[in-house]
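Novice: Sequence and predicted structure are below.
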Amino acid sequence: MCGLCGSFGSEAHWSDGVADPALTPTAERHRRAAVANETLALYGLGVREWGGRFTLSSRTGKVAVVDTLGAVWPAAEKLIRRDCDPLDPAVIAALER
């Protein structure tokens, strides 16, 4: 996973904009969390939008709260103590199945 996504701290993240003008910002964050969950599930993790932030949780009950979607990936690596690369060819192949 490229560290650039997590390096911006609590500043506005490029993914915070609304891609679909028919959706509210909160609905857009919920949609993005649902998409991220497809990949995170392969690592035994899940994320949900809550109060304008994202709550990441593991199957074992570990939790991290992050401000942006970009911060989810570095937090995921800390929770599972290994790389969490959504661009890994094996991950992409699993998602395509």
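Specialist: On my side now, so go ahead. Residues are numbered from 1 along each chain as shown.
Novice: contacts, neighbours, all on C-alpha from now
Specialist: Will do.
Novice: Could you check how far the residue sitting furthest away from the middle of the chain is from residue 42?
Specialist: What lies farthest from the middle of the chain is residue 22; by CA atoms, centre = their mean that is 22.2 Å. Per CA to CA, to the nearest Å, residue 22 is found 30 Å from residue 42.
Novice: can you map out the strands along the protein?
Specialist: 45-50, 53-58, 63-66 (DSSP state E).
Novice: Need the residues that contact the shortest one.
Specialist: To tie it back to what came earlier, the one meant is strand 63-66. Here strand 63-66 makes contact (CA atoms under 8 Å, 6 or more residues apart in numbering) with 53, 54, 55, 56, 57, 72, 75, 79.
Novice: Any chance of TSV for the strands of the chain, columns distance to residue 86 and mean neighbour count?
Specialist: Output for the strands of the chain, formatted as TSV (distance: least, CA to CA, whole Å; neighbours: other CA atoms under 10 Å):
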stretch	distance to residue 86	mean neighbour count
strand 45-50	13	21
strand 53-58	15	20
strand 63-66	18	18
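Novice: before we go on, here's another structure to hold up against the first:
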Amino acid sequence: MCGMCGLLGGGNHWSNATAPLAGANPRRQRLIQAALANRVLMPFRLKLDDFHGRSFVLTSPTGASEMVNDFSQVWRVAERMLGRPLDPLTLFTDEAAAP
């Protein structure tokens, strides 16, 4: 998807709404949401960035990037980029998958 389509079309999924934080505007909340996701994505060498408050951009270790319309698509796109299943919950167990 091109950047303009991501800018105009994304952002309406329920997962993009975050609980209000005291003193945080919606833009800051999205940045916090991306930062929390990056804690899970970091061991897989993936990075999630906010795109103008409407979409996200997921970047792979090779530098490939893909527009993600809403937060629910992050894991699907991450699996496609990695070429294998990604279970974020395995990172918090004794048998964490190696990247």
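Specialist: Okay, I see it. Just so it is clear, the model here is predicted, and its values are computed rather than measured.
Novice: TM-score of the superposed pair?
Specialist: TM-score for the superposed chains, counting by TM-score structural alignment, normalised by the length of the first structure: 0.75, backed by 84 aligned residues with a CA RMSD of 2.0 Å.
Novice: coming back round to it: which stretch among the strands of the first structure approaches residue 94 of the first structure most closely?
Specialist: strand 45-50 (15.4 Å; CA to CA).
Novice: and the angle from that closest one to strand 53-58?
Specialist: Angle of strand 45-50 of the first structure versus strand 53-58, following axes from the mean of the first three to the mean of the last three CA atoms, to 10 degrees, is 160 degrees.
Novice: any residues touching strand 45-50 of the first structure, and which ones?
Specialist: Contacts for strand 45-50 of the first structure (CA under 8 Å, 6+ apart): 26, 29-30, 33-34, 36-37, 40, 54-59, 76.
Novice: Tell me which two in these are the farthest apart.
Specialist: 26 and 59 (25.2 Å).
Novice: Which one's more surrounded, these two?
Specialist: Ranked by neighbour count (other CA atoms under 10 Å), residue 26 of the first structure and residue 59 place residue 26 first, with 16 against 11.
Novice: Nearest residue to the most centrally placed residue in the first structure in space, please, no chain neighbours.
Specialist: Central residue of the first structure (CA atoms, centre = their mean): residue 72, 4.1 Å from the mean position. Computed as CA to CA, 6 or more residues apart in numbering, the closest residue to residue 72 of the first structure that is not its neighbour in sequence is residue 66, at 6.5 Å.
Novice: Now which residue in the second structure aligns to that neighbour?
Specialist: Taking TM-score structural alignment for the superposition, residue 66 of the first structure sits opposite residue 68 in the second structure.
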